[in-house]
Structure formats: structure tokens, C-alpha cells
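> Any chance you could fold what I've pasted below:
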Amino acid sequence: MKVMKIIKALLMLTFFSFFSVKAQISNPVKWKAKIQKKSSSEYILTFAGKLEKDWHLYSLATPEGGPLPLEFTFLNSKGKYETVGKAKESATTTTFNTLFEVNETYFTNNFTITQVIKVNNKLNTSIAVELSYQICKEVCIPQKSYFEFDIPNLKAKEIIKSKLKNKTIKS
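Now for the predicted structure:
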């Protein structure tokens, strides 16, 4: 009986240690977002990331055949808004990866990405965006973050996926 209690205690300790470590490394990037009015129908969305020490996040410009690049999915956009041009990134680092045999482009420390949006429907009051990305240190972790931009009030916030408005329609 005593041996069973010890085994049970060790299993529980291992189980909770695993989740404690996972919780500590599950989000080594902190995001902030903002929206600015550019013209009567265009807005600039800015995503600012701050990575923990020694972590990096792959850029939108990461080529095929390499690690997973940062990707934007604009949710519920059909007929409401559209992107104008390509997103612009702050400074990145590029190095050759001998495993994938491609140049990898990634962010370290603090970085920003901006995207201009044109609102096509004046009744549209929000923009929802999903960011999919891979962050790496000694291991790589795929992540997703969700943002909602309030157009009339020029406010932005990171949100939990389940709280996205109209989240079922993807563009």
C-alpha cells in the first residue's frame, strides 16, 4: 500500500510538473495591437510583438520548405473589408538553415507588423484577425493569437478565440 501511494504521488508530481513547465513556455511572445485611421475608408492595423530572451518568431517572408511562417487570417471579411498591399515588417534576421537548406527569416526581441485595411461596408464596425506563427528557442511551438479591432472607436485588443464575433466565416 505504501508503495502505491508513493507511485501515485510521483505520477501526480510528474503530471503537474509537465503542465507547470508547459504553462511557463506556452507563450514567449507578448502582443499589443492598435488601429489608426489613414483615410475615410482605410485603417492601419499594427501588431507589436515582444519576445522573451533567446526566442525567435518566423517572419511572413519565410520561404517554402522551411519552418512555418507567420500568417494572417482576416476573419469575416468578405464584402466588409480587404487588405491593401502586403504587410510591412520591422527589421528581421536571415540565416541559412542547413537542415531545411533554405534561408530562414525571423524576428528577435521586439518587432512590428503593419497592414493597411480598406473598409468596403460602412456598417462594418469590427475587424477580426487570427495570427498563426511558430516560435522557437531549443524547441519550436506553434501558436495562434486572435485580435479584434473596433473601427468606430479605434481600439484593438487581443481576445480569446471563443469570444470572436462571427468567427465562423473566414476570408
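
> For the rest of this, base every contact and every neighbour count on C-alpha atoms.
OK.

> Look up the closest residue to A48, ignoring the ones flanking it.
In space, and not counting its chain neighbours, A48 is closest to T112: 4.4 Å by C-alpha to C-alpha, 6 or more residues apart in numbering.

> Would you state the secondary structure element containing the one you found?
Of the helices and strands defined by DSSP states H and E, T112 is found in strand 110-119.

> Next, the angle strand 110-119 makes with the helix or strand following that strand.
As assigned by DSSP H and E, the chain's next helix or strand after strand 110-119 is strand 126-136. Between strand 126-136 and strand 110-119, the angle comes out at 150 degrees (axes from the mean of the first three to the mean of the last three C-alpha atoms, to 10 degrees).

> which residues are contacting strand 126-136?
28, 55-58, 67-77, 140-151, 164-165, 167 (C-alpha atoms under 8 Å, 6 or more residues apart in numbering).

> Mark which of those residues are part of helices, please.
Among the contacts of strand 126-136, the subset assigned to helices under DSSP state H is empty.

> Sequence B follows; please return its structure for comparison with A:
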Amino acid sequence: MRTLFVVGGLLVAAAAQASAAPKAPVQWHVKAAPKTVKPGAKFNVTITGVLDPGWHLYALEEPQGGPVATEVALTEGDAADLIRVEEAKPRVLPDPLFQQPTGYFEGSADFTLHLQAAKEASATSGLRILVKYQSCNDRVCLPPHTDTITVPFTIAR
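Below you'll find the predicted structure:
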């Protein structure tokens, strides 16, 4: 009887794992960020998307009728304003799925956010960076997805 419960438990666990959402092919990390920022100061944060082999991520600007371009933004109420976003130079090649040249990254993609700390921010603050992106391989594109990256830092007077 005990064996039946163990086997039944394993089957339930396997079914739950099979129905769980698949792992996204892009994992986001903070590559560089200051630990302390003065109120009103300009600073940079660099994030990196690490892509699974065979997958690619699109650039910040894409042609009409092409893939969904990557978008980087901050959440409402963050302790800084986003001035601009820079990306590493993407590869530009004909995309077989969209049948036109697209800019994309393979392996990894770095994005540098140029920011300005709020002048009236609380002593302990941070950022929540939103990255909306579409990832594709040579056969299929996943629907656009938004990930949140938390960047802790302190506003010091």
C-alpha cells in the first residue's frame, strides 16, 4: 500500500511539472549598478539578457512588419527617471521568420540605462526595470513577454 502512495505521489509531481510553464529562453541579470546614488545624480545601470542556445532576442528598433522590438522601462514610482537606453550593436541579417532584415542578439544582450535619481527620493530605494521582448529560434517565435528586474540601491544625501 505504501508503494502505491509513493508511485501515486511521483505521478502527481510529474504531471504538475509537465503542466508548469516552460523556462523562458532569456534570463536577465544586473551586470553593473551603483550601490549608492546622491539625489538628482545621473548614473547608469547595465542589464544583461543571457539567451539559451539557438534563441535570439530582438533589438530596440525593428522594421515595420518585423518582430516585436525589445522595450526597456521603469515601473511607476521608481526612484529615478529613465533618460535613454543604449544597446550593444545587434547583428543585422535576414530573418527567415519575418523575411526581412532584423537586428538581434544571440548568446547575450547588454542594455545600459542612463538614469537620473529623483531629487526627493526616500533613503532606501531601488528600481524595477521592465523588459518587454520577443524571443525566437529558427522555427518559432514566442509571444512577447515582460520580465521585471529588481535593482537595489540607496539614495544617500
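
> PyMOL command for the buried members of the contacts of strand 126-136 of the first structure?
This is the PyMOL syntax for the buried subset of the contacts of strand 126-136 of the first structure, where burial follows 16 or more other C-alpha atoms under 10 Å:
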select buried, resi 28+55+56+57+58+67+68+69+70+71+72+74+75+76+77+145+146+147+148+149+150+151+164
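
> so where does the counterpart of P34 of the second structure in the first structure fall, helix or strand?
Aligned counterpart of P34 of the second structure in the first structure: Q36 (TM-score structural alignment). Assigned by DSSP H and E, Q36 of the first structure falls within strand 29-37.

> next helix or strand past that strand?
strand 42-51.

> ok and that next one relative to strand 126-136, angle-wise?
30 degrees.

> average distance between strand 42-51 of the first structure and the second structure?
Aligned to the second structure and superposed, strand 42-51 of the first structure gives a mean residue distance of 1.2 Å (mean C-alpha distance after the TM-score superposition for the first structure).

> tell me how far that strand is from the chain's mean position?
Strand 42-51 of the first structure has its C-alpha centroid displaced from the chain centroid by 11 Å (C-alpha atoms, centre = their mean, to the nearest Å).

> contacts for that strand?
With C-alpha under 8 Å, 6+ apart, strand 42-51 of the first structure has contacts from 28-38, 57, 108-119.

> tell me which residues of it are tucked away?
E42, Y43, I44, L45, T46, F47, A48, G49, K50, L51.

> List of residues touching stretch 71-78 of the second structure?
60, 81-82, 85, 125-133.

> what two of those residues are the furthest from one another?
L60 and S125 (27.2 Å; C-alpha to C-alpha).

> got a list of what the nearest residue to K132 of the second structure once chain neighbours are set aside touches?
Closest residue in space to K132 of the second structure, ignoring its immediate chain neighbours: T146 at 4.1 Å, by C-alpha to C-alpha, 6+ apart. Going by C-alpha under 8 Å, 6+ apart, T146 of the second structure touches L130, V131, K132, Y133.

> so what corresponds to T146 of the second structure in the first structure?
T146 of the second structure maps onto K144 in the first structure, by TM-score structural alignment.

> any idea how far T94 of the first structure is from that match?
23 Å (C-alpha to C-alpha, to the nearest Å).

> swap in E148 of the first structure?
In terms of C-alpha to C-alpha, E148 of the first structure sits 31 Å off from T94 of the first structure.

> go on, L11 of the first structure?
Distance from L11 of the first structure to T94 of the first structure, by C-alpha to C-alpha: 43 Å.
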